[in-house]
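J.: Pasting the sequence and the predicted coordinates here, then a few questions.
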Amino acid sequence: MQIIHCSIGMLCLIFLIAGCSSESPFDMAPVTGTVLYQGKPLPYGNINFRPLSGSPAFSRIDSNGTFTLSTYGDRDGAIVGKHEVLIKATDIDAGKPPRNNSGIEMPVLQSVIPKKYTSFATSELTVEVVAGNDNHFVFELEE
């Protein structure tokens, strides 16, 4: 009887460890790119890719306007398939202190790019990540 309980315990432990794996149940592909604003690389901010299903991918935008996405691990890319994209860059990202209206405890962050790009619902930015392709995307933000 004790052997059965030990065997059941070992099986549960194996399933628990397997369930905690950081590997994605989805196919992944590396994704890089550049964000341009007013014809120049956007030197700060964040970019998010949201797939139809699964976890979104994220990256900070480097000083030269480039990014490399991460979903489950550092720079592992994005889930293969269609994605909606949003980009955020605020006064804090630009190294400027946020405006503080008197009477407000928390300063309000101001977007330094057109607000339409800061939401999946309004950005109108979409891409398709393809396995085995050079998934390098260039986003040119317009006023």
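T.: Received the coordinates, thanks. These numbers were taken from a predicted model, which means no experiment stands behind them.
J.: C-alpha from now on. contacts and neighbour counts both.
T.: OK.
J.: right, and Pro30 touches Phe137 too?
T.: No - Pro30 is beyond contact range of Phe137, at 11.3 Å (criterion: C-alpha atoms under 8 Å).
J.: how far out from the middle of the chain is stretch 4-20?
T.: Taking the mean of its C-alpha atoms, stretch 4-20 sits 33 Å from the chain's own mean (C-alpha atoms, centre = their mean, to the nearest Å).
J.: Chain neighbours aside, what residue packs nearest to Asn64?
T.: For Asn64, the nearest residue in space outside its immediate sequence neighbours is Pro43; the separation is 5.4 Å by C-alpha to C-alpha, 6 or more residues apart in numbering.
J.: try this one next to it:
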Amino acid sequence: MARMLVLLPLLILVGCGESDGVKRLTVTGTVTFQGKPLTDGGISFEDPTTGYAAASQFQDGAFQVQLPVGEYKVMIEPTMVEVPSRDGNSPPSQRPSVDLPRKYFSAATTDLKAKVADDSTNFAFDLKK
């Protein structure tokens, strides 16, 4: 019985690995807008050839995400904030907390890319108006 209790944690740790057998790298970086860190929002990576996608939140411009080696389109979205209606009777609307160009929101329109490899896991994205 004691032997089973020792082996159980080992089996749990082994079972927590990548179930698909794909090696993932820790990718880190920064997101700035016109040279200043974005305070909060989300960053998404999509590999158009494999369909693999991953996302992460960022704070003070810093992000970290696990990705397999590949070439990715990168999308950035600021946090949405609620805007009260002008008349006070209509439901509130939402708008981005930062006025980023919408081209960064979609894989179809973004020009941001990341080539993730063993020697390339840190990226800096400086968004322009």
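T.: Received the coordinates, thanks. No experiment lies behind these values; they were computed from the predicted model shown.
J.: if we can go back for a sec, show me what the residue nearest to Asn64 of the first structure lines up with in the second structure.
T.: Structural alignment (TM-score structural alignment) places Pro43 of the first structure against Thr39 in the second structure.
J.: gap between the most centrally placed residue in the first structure and Leu11 of the first structure?
T.: The geometric centre of the first structure, computed from its C-alpha atoms, lies nearest to Phe58 (C-alpha atoms, centre = their mean), at 1.5 Å. Noted for Phe58 of the first structure: a distance of 35 Å to Leu11 of the first structure, by C-alpha to C-alpha, to the nearest Å.
J.: now Ile4 of the first structure
T.: Applying C-alpha to C-alpha, one obtains 11 Å for the distance of Ile4 of the first structure from Leu11 of the first structure.
J.: out of these two, which sits in the more crowded spot?
T.: Between Ile4 of the first structure and Leu11, counted using other C-alpha atoms under 10 Å, the more crowded position is Leu11 (12 against 9).
J.: can you tell me the helix or strand for that one?
T.: Mapping Leu11 of the first structure onto the secondary structure by DSSP states H and E places it in helix 2-19.
J.: The second structure: helices as residue ranges?
T.: 2-15 (DSSP state H).
J.: At which residues are the strands of it located?
T.: Under the criterion DSSP state E, the second structure carries strands at the ranges 24-33, 36-37, 40-46, 53-59, 62-68, 70-78, 80-83, 93-96, 113-116, 122-127.
J.: distance from the third one to the first structure after superposition?
T.: Translated: strand 40-46 of the second structure. Following superposition, strand 40-46 of the second structure is found to deviate from the first structure by 0.3 Å on average (mean C-alpha distance after the TM-score superposition for the first structure).
J.: How about the last one?
T.: Taken over the aligned residues, the distance from strand 122-127 of the second structure to the first structure averages 0.4 Å (mean C-alpha distance after the TM-score superposition for the first structure).
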